[in-house]
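Novice: Show me how the following folds:
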Amino acid sequence: MNASPDIGEVAGLIGEPSRIAMLVSLLGGKSLPASELARIARITPQTASAHLSKLVDGGLLVSQSYGRHRYYRLANPEVAHALEALYTIAAPKPIRSLRESDQVRAMRYCRTCYDHLAGEVGVALTERLLALQLIAEADQEFVLTEAGKQKLRALGVDVEANPKSRRRFARPCLDWSERRHHLAGALGASLTNRLFELGWIERLPGGRAVRLTPAGKSGLTEHFGVTFPTPKETAT
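Specialist: Model prediction:
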């Protein structure tokens, strides 16, 4: 019989400033090389290597070598979910520059939360899916309805749950900036991936912020009745 999970060990790994900077930079779901993570954390490559080893050993990151470079990513969606949950209880940091203000505004408007859509756009889309009864709430989960399955499949979204996957299929994820839920899980990832394929959303360089394209605005309005303000109308 195993003892209770050691929350203190995980908290210690996450709580170090350099390590949390590297973990947060990976919340967009992509892999980054050790050199880039060192730059993000503003530490030497040698120090970064030591921190990354601890994060891998602690089960928060996984690594893979490509040629001479080693890339790191979050170990699983549960790690991303835990990090996002911390955002909802953490006090906001003061904004110190116009550039940082613009970055925060873009993040609040539309971003990826690991591999699914978050921010004002992600929440608005989720609420429309609920209003149209394409998904439904049941026992603190989201359930894809038959109408939702047909609608999303017609859009090209993979709507079949993998019975061998340990990942939850459709679940609510509390959005730290909107304080409401967006769609996560395998279904949220499939829907977001399809929006990228359609060119309805595009990644912005240097972070997790995502741009809603003109095609995306018209497509989401046409298919789901979603309308959005422009980013500059979003509160900071």
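
Novice: From here on, just use CA atoms for contacts and neighbour counts.
Specialist: Will do.

Novice: can you map out the helices along this structure?
Specialist: 7-15, 17-25, 34-41, 45-57, 77-89, 98-109, 119-131, 146-155, 185-197, 214-224 (DSSP state H).

Novice: and the angle from the last one to helix 119-131?
Specialist: With axes from the mean of the first three to the mean of the last three C-alpha atoms, to 10 degrees as the basis, helix 214-224 and helix 119-131 are set at 20 degrees to each other.

Novice: Can you name every helix or strand that helix 214-224 contacts?
Specialist: helix 119-131 (3 or more C-alpha pairs under 8 Å, 6 or more residues apart in numbering; DSSP states H and E).

Novice: this one as well, want them side by side:
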Amino acid sequence: MTTRDPQAPQLARLAALIADETRAACLLALLDGRAWTAGELARHAGVAASTLSEHLGKLVAGGLLAEERQGRHRYVRLADARVAQLVEDLAAQVDPRDVVRPRGLRESSAGSAMARGRTCYDHLAGRLGIAVTEALTLRGLLRQDTGFALTDTGLEWFAASGIALDRGGRRPLARACLDWTERRPHLAGAAGAALCRHLLERGWCVRIGSGRAVKVTPAGERALADLLGVRATALR
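Specialist: Have a look, this model is predicted:
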């Protein structure tokens, strides 16, 4: 007699929760790390507000989203970094040959911007994220040979650069996150989040529109060249 794994029903429910195009679109949009209103997500997913509300209820009940209300508005965000990792890891498994080609110049430009640089929940992704990760590795600040880990020199570099690292929680200091456009790992974890936050707060990186895409400013190009030797051409 075969004993079924007790996790099987929960895994099946989780998979079914994500296996809907509208809910998947919401989860991907929320990878920008910010809170969205139900109306914003409905417009993004191209569905009626009543339809979207039902989907959000399922995602909240399933523990993938957290919600809060302010006045008449209902805001939702990804429940935590583990959910973001799950969504990004699943997205990285999609064969790029199966992705629908962008329709028109606007969609094509948006896709190019996302590939150049974007936030993956709270860290950098795209060519920007890869360029920064490779620079950290080449300078001996990050090790990738035995899994992602900051070196002692890397810890000193973060401190000297004024980038505070949160080392008190259960979140790993450094973690590899497979980039779904570049097909290579970029830096996630507490260090990735701190670095992304530092670049945004300094104005070295700015968001493009209301989505996940970001771009490096001229001041950011100079700063990344000085701090990590990243060439400006790798950021454009």
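
Novice: Need the TM-score from the superposition.
Specialist: Once the chains are laid over each other, their TM-score by TM-score structural alignment, normalised by the length of the first structure reads 0.91; 228 aligned residues with a C-alpha RMSD of 1.6 Å.

Novice: re earlier: now render the helices of the first structure as JSON lines, adding mean neighbour count and distance to residue 138 of the first structure.
Specialist: Supplementary listing: these in JSON lines, determined by neighbours: other C-alpha atoms under 10 Å; distance: least, C-alpha to C-alpha, whole Å:
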{"stretch": "helix 7-15", "mean neighbour count": "12", "distance to residue 138 of the first structure": "29"}
{"stretch": "helix 17-25", "mean neighbour count": "19", "distance to residue 138 of the first structure": "30"}
{"stretch": "helix 34-41", "mean neighbour count": "18", "distance to residue 138 of the first structure": "39"}
{"stretch": "helix 45-57", "mean neighbour count": "16", "distance to residue 138 of the first structure": "35"}
{"stretch": "helix 77-89", "mean neighbour count": "15", "distance to residue 138 of the first structure": "20"}
{"stretch": "helix 98-109", "mean neighbour count": "18", "distance to residue 138 of the first structure": "27"}
{"stretch": "helix 119-131", "mean neighbour count": "21", "distance to residue 138 of the first structure": "12"}
{"stretch": "helix 146-155", "mean neighbour count": "15", "distance to residue 138 of the first structure": "15"}
{"stretch": "helix 185-197", "mean neighbour count": "20", "distance to residue 138 of the first structure": "15"}
{"stretch": "helix 214-224", "mean neighbour count": "15", "distance to residue 138 of the first structure": "21"}
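
Novice: These: which one's closest to residue 65 of the first structure?
Specialist: Relative to residue 65 of the first structure, the nearest member of the helices of the first structure by C-alpha to C-alpha is helix 34-41, separated by 10.5 Å.

Novice: how far off helix 45-57 does that closest one point, in degrees?
Specialist: Using the same axes, to 10 degrees, the interaxial angle of helix 34-41 of the first structure with respect to helix 45-57 works out to 100 degrees.

Novice: Where in the second structure does helix 34-41 of the first structure align, residue-wise?
Specialist: Using TM-score structural alignment, helix 34-41 of the first structure corresponds to residues 38-45 of the second structure.

Novice: what's around residue 10 of the second structure, how many residues?
Specialist: Residue 10 of the second structure: 10 surrounding residues under other C-alpha atoms under 10 Å.

Novice: And the one 10 residues further on, by the same measure?
Specialist: Taking other C-alpha under 10 Å as the neighbour definition, residue 20 of the second structure ends up with a count of 11.

Novice: per the alignment, it corresponds to what in the first structure?
Specialist: Using TM-score structural alignment, residue 20 of the second structure pairs with residue 16 in the first structure.

Novice: got a list of what that match touches?
Specialist: Taking C-alpha atoms under 8 Å, 6 or more residues apart in numbering, we find residue 16 of the first structure in contact with no residue.

Novice: do that again at 10 Å, thanks
Specialist: Taking C-alpha atoms under 10 Å, 6 or more residues apart in numbering as the definition of contact, the neighbours of residue 16 of the first structure are residue 51.

Novice: Residue 185 of the second structure pairs with which position in the first structure?
Specialist: Under the alignment by TM-score structural alignment, residue 185 of the second structure pairs with residue 181 in the first structure.

Novice: hang on, isn't that match packed against residue 171?
Specialist: Yes - with the criterion set as C-alpha atoms under 10 Å, residue 181 of the first structure and residue 171 qualify as a contacting pair; they are 9.2 Å apart.

Novice: All set now, cheers.
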